[in-house]
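[1] Based on what follows, work out the 3D shape:
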Amino acid sequence: MCSDSRSSRKARAALVTAFCLILASFSLAGSAAAASDCSAFATPPYFARAVPPPPAPGNSRGLTHEQINEYLTDLDKASDRVVTGVAGKSVEGRDLMYAIVGREGKVTARALASLRSAAQDLMNPDTPAAVAELLAGSTPLILWVSGNLHGNEESGADAALRVLHELAARDDCAASTILDNAVVVVLPAQNPDGREANTRRNHYGFDLNQDGFARTQPETDGRLELMRLYPPMLAIDAHEMGSQGYFFPPTADPTYHELPTRAFGWVGRIYGPALATEFERQKMSYFNGAPYDLFAVEYGDTVPAVGFHAAGMTFEKYNGAAIAERSHAHYVAMWTALFAGAGQRTEIVGEWRKSFTEAREQGLAGTLAAPPEYYAVRKPYKTVPGMVVRHYFLRNDPARSRELARLIRRLQRMDVQVWQLTGNLAVSDYRAYRGAGPGSITLPRGTYWIPLAQRQKHWIQAMLNEDTYVSVSTSYDVTAWSNPLLMNLDGGYSGKDLFPDAKLVAALAEPAPPVPSGSLPRIGLFEIPGGASGFVAAGSIRYLFDRVWQLPYTPVTAENIRNDGLVRLGIQVLLVPDGYANAGKQALRSQGLKAIADWVSKAGGRYVGYGGGSELAVAAGVSTAILKSSSTSAYGTLIRARLKACSPLAAGIPALPPDCSADPNATTPLWLMYADDEIMSPGLGNTAAFFPAGDLVGETSGQSIGVDELRGSAAIIDEPIGTGRSIVFSFDPNFRAWTDGTQRVLWNALFAQYPSAGVLAAEPGSAAVARARQAASQLPDVGKAIRITVRPEDADATRALLVKYGAEFKELRKPERTVFMIENRKGLSREEHPFAMDLTRELRRQITPISFSMP
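    So this is what the prediction gives:
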């Protein structure tokens, strides 16, 4: 079938001949569909090959990471169906090992190189149709099986090893269906450090299931670089949860609007029904839908779906079951899905090719995709607008060159083509991010241009969007992640047909770390003890100092502080991130709080805090900020605040620094990540950043329920205390290390030069301090609360349900909504919490809550 005669032109003939050579290296051994009498499980397995099985777990936690890697190495040596490699290293230096399993001769170095080449050509809309058709007919599926993204959810890794072993050892029809039609990439343990420590998070306290687009952690980065080599058509991510039974898709709304519809359709048409049939046949309990959605582009299912057009699927098994039961359930789900996909190889590979072509066609037309839905949304919270978007632009501001470089590199490393204008470009319908509307502008030479007419159109829209257009107000996690807004960059978009003079930007390296001006102060980092929230916030800061800023810091403990350690250690700046403030007060005791007060007011120390760290500042008497609870429903929402441009905290942020002698109150926009944080107003301090007094919904990207109650409140308060200073934030300026824009403000809070204060403003024992403490004492003692927001008519039913679960909660009542704040002092995630998952599901069966949010 492959010969030079297929084209009369020499170039065409040479091209087709080259592809024929590629196809020959991985031509399929069997049918594109499973035999009609073959079943994933009903057909008896036949183990024909003597390859070692995985070792038996030594305890209830499954195998150690070392045992996993040893087994992968041993299986590679024993089987010609398996090859292994290292995708990267964890923070603590452990190998992130993977295995690729396929038919004999199809996982050699040459065959895998051909597979990688074929996948790239299938994704490339410019590949000639005839060549693409040949490739689609002969290229195996690339199916991914991953586990242990959360370190204490061990069973996914153990199940993945069983799948790997059986594909290496079996010769029955079920195994042959998979091997004849697919190459399977197995990444058993995605969080080696967490597995060894038996913690959900990695060394730095990051939930790796919230790191997908940002790629801050080496574990995430290694996984995604491997996906670029072997782009998945199916991506299984096996987890554990606190709810009885087993979860597999379909998911609940919302679904991200730029999710490729073909990949989404495979879940509903191929994988979901196959899983349901098998689980019912084996009488295994399962559920679909709530609380799991497919929205935020950060997860182990949404990132492969949007970035690689895969059928991204999260599997969840009850974490209270024995390790054998957990591993078996995951094995059944994994094997069923692999078999179902392999049986539809021809359809899936052909549609995968078309999906990328259709994405570029959407980009050419400027069409924003509509969100696919499994469950009808009666009244959408937001709808995707009908406007045309063909191009994004990022203004080349030298003051923000670091943030620009990081964003451009991030796009390039997901195969997005970024261009730079070589001449001025007139745009008649330019829309700046959250600007007043379309208008004419001339973009100068050097502006970065990202056209949507490329195969990564869906990823471009996901990263550069102005809003995510969340279709329902109840989402699993954040509702905003626009990268230009996270980085506080100037940019916008256009729907016109534009053909600018531009050059392709070469691959950028990670920018060099920033350098403080002047002498480097000695910075102390205090992690608030008593739960996950303090560990997570402090870990994020440790990552920022170690890996991004590459600067030293000194960990300090409550005992250090109580024993006058801030002075003895020579600490000049004390950074106190978020955490459960009451646990911090208990650890510090009155002695430690007084030591902080004396260090600031008498020794001239600088205190920088946010979240629980701001509450501790008030408790210690080094801030007069007035704090109160919010009744918003806007967890993970970007809001455009105003930063006073003449404040030392604004250094390097305004594109055009103002004349402060003429206008000392000039402001500059500052996008910040809001997570239902407390409302803050100044006592005697200076409001360095604030929320505008007007309509805040128009200043918001993501869910915006109740945000107008923030109008005019403070986002950052900067005040002298005695001879020292305190700077407190109402929000997390280093939220998941995503927020490069407010990281810059945090940098200034730590390093900015202030005039010598003398004895100014408040003293720790002043009336203003007493007022601040009194206000803080009224805050609900619930920690990082689970927040359920309902309509007033649903409050009684919600209250009764909370009583049934034995929940400790507080209520905030507004005329249009009631907010229930459920105690979560340990800062547990939804899966870790003993009843949050079941509560979510039962609540959504009874009523339609306005929102349900949890850290």
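[2] From now on I want contacts and neighbour counts done on CA atoms only, so please keep to that.
    Will do.
[3] other SSEs contacting the helix or strand containing residue 115?
    Residue 115 belongs to helix 109-123 when assigned by DSSP states H and E. Where contact means 3 or more C-alpha pairs under 8 Å, 6 or more residues apart in numbering; DSSP states H and E, helix 109-123 is packed against helix 10-25, helix 129-138, helix 345-365.
[4] Quick one, which of those gets closest to residue 200.
    Set against residue 200 and scored by C-alpha to C-alpha, these come closest in helix 345-365, at 33.4 Å.
[5] For the closest one, which helices and strands make contact with it?
    Under the contact definition 3+ C-alpha pairs under 8 Å, 6+ apart, helix 345-365 sits against helix 109-123, helix 129-138, strand 141-147, helix 261-266, helix 457-464.
[6] tell me the most buried of these?
    Ranked by mean neighbour count, the helices and strands packed on helix 345-365 are led by strand 141-147 with a mean of 27 (mean count of other C-alpha atoms under 10 Å).
[7] the inter-axis angle of the helix or strand following that strand versus strand 141-147?
    Per DSSP H and E, the first helix or strand lying C-terminal to strand 141-147 is helix 155-169. Calculated by axes from the mean of the first three to the mean of the last three C-alpha atoms, to 10 degrees, helix 155-169 forms an angle of 140 degrees with strand 141-147.
[8] One more, so I can put them side by side:
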Amino acid sequence: MPRLSSRARLLPAAVVAALAAAHPLGAQGTPPSPEQVLGYPLGEHFTPYAGVQRYSQALAEASPLVDYRPYGRTPEGRELFQLVIASPRNLQNLPAILAANAELTRPETSAERARQVAASNPAVVYFSYGVHGNESSSSEAALWTAWDLARDAAEVRGVLDSLIVIIDPVTNPDGRDRYVNWFQSVVGAAPNVNPQAREHREPWPGGRFNHYLFDLNRDWSWATQPETKARLATWWQWNPQVHVDFHEMFYNSSYFFFPAAAPINPIYPEHILAWGRRFGQGNARAFDAQGWAYYSGEAFDLFYPGYGDSWPSLTGAVGMTYEQAGHGAAGLAIQQESGDTLTLHDRAMHHRTSGQATLRTAAFGKTALLTDFAQGQRSAGQGEADFLLVPGDDPTRVEALVAHLRRQGIEVERASSGFGARATAYPSFPSRGQFPAGTYRVRARQPRGRLAVTLLQPETELKAEYSYDVSAWSLPYAYGVAAYRAGAGTGSGWTPVPAPAEGVSTVRAQPGGYGWLVAPGGAAGGPVIRFLAAGGRASVVTRESTFGGRRWPAGTWFIPARANDTVQARLTQAGLGGLAVPVASGMAESGIDLGSENVARAKLPRVAVIGGEGVAATSFGGHWFYLEQELGLPFDAVQAQELSSLDLSSYDVLVLPEASPRALRGAEDALKAWIRRGGRLVAVGEGAAVAAGLAEIKTREAGTPDSARGGPSRYLAGREERQRQEWRQEVPGTILPLRLDPAHPLAFGAGLDGRPDETFALHTGSLVFEPAEDVETVAYFPERLTRISGVISPENLRRLQQGSWVVSKRMGNGSVVLFADDPLFRLFWRATNPIYVNAILLGP
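    Take a look at the predicted model:
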């Protein structure tokens, strides 16, 4: 962007205060405009996060209608905040208003009480801007919208009589500043509208994602990131009736608003869809008045539960996505294929206008909006069976799943004693009529009942041939937890489960005589690595053995008391205190003794993760976050383009996330030499497809669809039929069963309860490896493969069966380990995490 003139520099707090004093609110004057505080008209420049925050604080200081509320911090230390905008009376009575609003979320609230609340209470509208940091016009529009409300502008006059408005003006501050700072560093004295100019070519990884390169718009249901966790912690305070997520799409498009496209999750009550149409009609009138182009009912569906439209809709709000043409390529101005020039001002004005129209529609129908919200909540879980989650030999799995549900605001209860129940087992789990103490129950009929059902049921029906995202996500399979559906009111003696405490467990380790044993699995990986990183010693028991009357599976960790200085304190600090079980003797009652040659000492490897151009940013981010934040494993991030010039002997393990062939171009010989000298390459998904060529491991390609065979007829099919044929060859996130080699070190701790040779994969692509004599298969798709959940064609099922999902191959003194999918996909698919940890820590 052009260099800022003196009037465009961000103003100090003293000047902001002076402006506020010079323009007092209401009868005394008007709150300061964005231009008065920032020094430039909105749309002329990109406003960095600090400017968004400064104006928001200035507006709150000047206006009795605006309350500035911090709610968290990003990984880079920027403050997350909401602007609460309401009439002075409603702000003063906000606790009582929100308490009455919360009553409407409860299924037991009567229709009569709901009518009383709807008649007297304002509705809550929540606007989120900039979840993708390089979709930058939305945060500019947020400032305009806040100013419009604070000064009671004509376009929104009177809406605060009926509404409480929550504005989150920049939900991804780290990504926004990454984009804005880059753009300011490359733009010339005036913006260049040529799409080929550098200012329209954002470099890797771009500003779309947060600090850890997660797509926050796909994290609502998983809440892996600090920004999402902080936002959801406030959601249950507001319980909004409307949520709009303001986005941008490719710059040659126009503007999208609801109604949504198919497929739509069938669990939504009718009012969600009806109001989506009603808001769309209101937006259309506003855009028609300006002659602006727009569309609705296409492309953006309401199926995957992790978006900023679908997740709020599952909690009862009318959740909607608004998409403005622009995105990270648009800059301050860009020439579209039509020949028109699209400016930042245009983009922000379109979002401002749709926001105004949405507020008018919500205010006009406030009472009906609240009444419909309450009716939808009264029907939540009606006629639905409850969910039973059973702890197995590794109770940490079900505990992790329950913690996930509680972070989502879903109520969970725990049985204090065993009970019998007529229950239906999930596919691939054994039938049972008796349930042990410690079984968890999730009632379908609860304030977050639709969210609970969607996340927990075996399958959400997809009534379409295409979905914008993955087609399956059932959390019991994601965590490897046996799950059942049972009639409401099953069992007795249920105790509510509190919200989880975040951070490393501080349970003190019990004294150990000879040492401690730790069962393998997802919960052990991080604590064991932190223990090793702190200087502790640990070994792996490679065969099933019995100590102290308990059967310990292959892969159990042994931590000796001898030669482990201050070991008990280190166990506690690493989070092993609640997992480490004291053992009095090294002699096994069955299996191998702890001094056996088959008890192998573990060494913390020197790890690098490959990033840069050609590597999928979100995949790299998943590995970064998991290794650093969850495992505490030190690693170097290295650039793919520099692999051939790096001293690779500094590393024992290289991790290649999802990547295209260009990521390793020119580095093939250096990587092969490093592997043969003893290095271990761990590659996932499309990165594994690239690495398979290095290791001469064959892959299976997607075949021609059966329906398209038979000569030229396949080429004569119409466009829609060809699109359907292409869709049938995709695997858009399907849950499939996996068979494991339980004796292989990579499979230690990855199997299901009582079935160490089975688990589940979320398969998201076409890749599978061909079994071969010189390749060890760790996990594979079984013969006569059937899907558990999600969309997949019969042709793809046949292609995948008896195909390898994880393979290991020796190359000289080193090895490669390849995963057909990314086992860290969005960090919610936990069942296959142990295989990944073993691949890095134990090797083949």
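[9] And the TM-score between them?
    Superposed pair, TM-score by TM-score structural alignment, normalised by the length of the second structure: 0.74. Supporting alignment: 656 aligned residues with a C-alpha RMSD of 2.4 Å.
[10] from the helices and strands packed on helix 109-123 of the first structure, which stretch is densest packed?
    helix 345-365 (a mean of 21).
[11] Quick one: the residues in the second structure that the next helix-or-strand element following that helix pairs up with.
    Tracing the chain C-terminally past helix 345-365 of the first structure and defining elements by DSSP H and E, one meets strand 391-394 next. With TM-score structural alignment applied, strand 391-394 of the first structure matches the range 386-389 in the second structure.
[12] Residue 482 of the second structure pairs with which position in the first structure?
    Aligned partner of residue 482 of the second structure by TM-score structural alignment: residue 490.
[13] and the helices and strands packed on helix 345-365 of the first structure as a markdown table, adding distance to residue 15 of the first structure?
    Formatted as a markdown table, the entries for these read as follows, by distance: least, C-alpha to C-alpha, whole Å:
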| stretch | distance to residue 15 of the first structure |
| --- | --- |
| helix 109-123 | 12 |
| helix 129-138 | 8 |
| strand 141-147 | 23 |
| helix 261-266 | 29 |
| helix 457-464 | 27 |
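[14] from what I can see residue 731 of the second structure touches residue 791, true?
    Yes. Using C-alpha atoms under 8 Å, residue 731 of the second structure is in contact with residue 791, at 6.8 Å.
[15] gap between the alignment partner in the first structure of residue 648 of the second structure and residue 538 of the first structure?
    For residue 648 of the second structure, the aligned position in the first structure is occupied by residue 566, per TM-score structural alignment. Distance of residue 566 of the first structure to residue 538 of the first structure, given as C-alpha to C-alpha, to the nearest Å: 18 Å.
[16] Pretty sure residue 574 of the second structure sits against residue 525.
    No. At 10.6 Å, residue 574 of the second structure does not count as touching residue 525 under the criterion of C-alpha under 8 Å.
[17] Strands along the stretch 701-850 of the first structure, start to end?
    714-722, 724-729, 760-761, 786-790, 809-814, 817-822 (DSSP state E, counting those that start in this stretch).
[18] May I see those strands organised as a markdown table, with distance to residue 471 of the first structure and mean neighbour count added?
    Compiled in a markdown table, the strands of the stretch 701-850 of the first structure are given as follows (distance: least, C-alpha to C-alpha, whole Å; neighbours: other C-alpha atoms under 10 Å):
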| stretch | distance to residue 471 of the first structure | mean neighbour count |
| --- | --- | --- |
| strand 714-722 | 28 | 26 |
| strand 724-729 | 31 | 27 |
| strand 760-761 | 48 | 16 |
| strand 786-790 | 17 | 24 |
| strand 809-814 | 24 | 16 |
| strand 817-822 | 19 | 23 |
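[19] if I look at residue 642 of the first structure, how far off is residue 685 of the first structure?
    To residue 685 of the first structure, residue 642 of the first structure is 17 Å away according to C-alpha to C-alpha.
[20] Same check on residue 281 of the first structure?
    Counting by C-alpha to C-alpha, the gap between residue 281 of the first structure and residue 685 of the first structure amounts to 66 Å.
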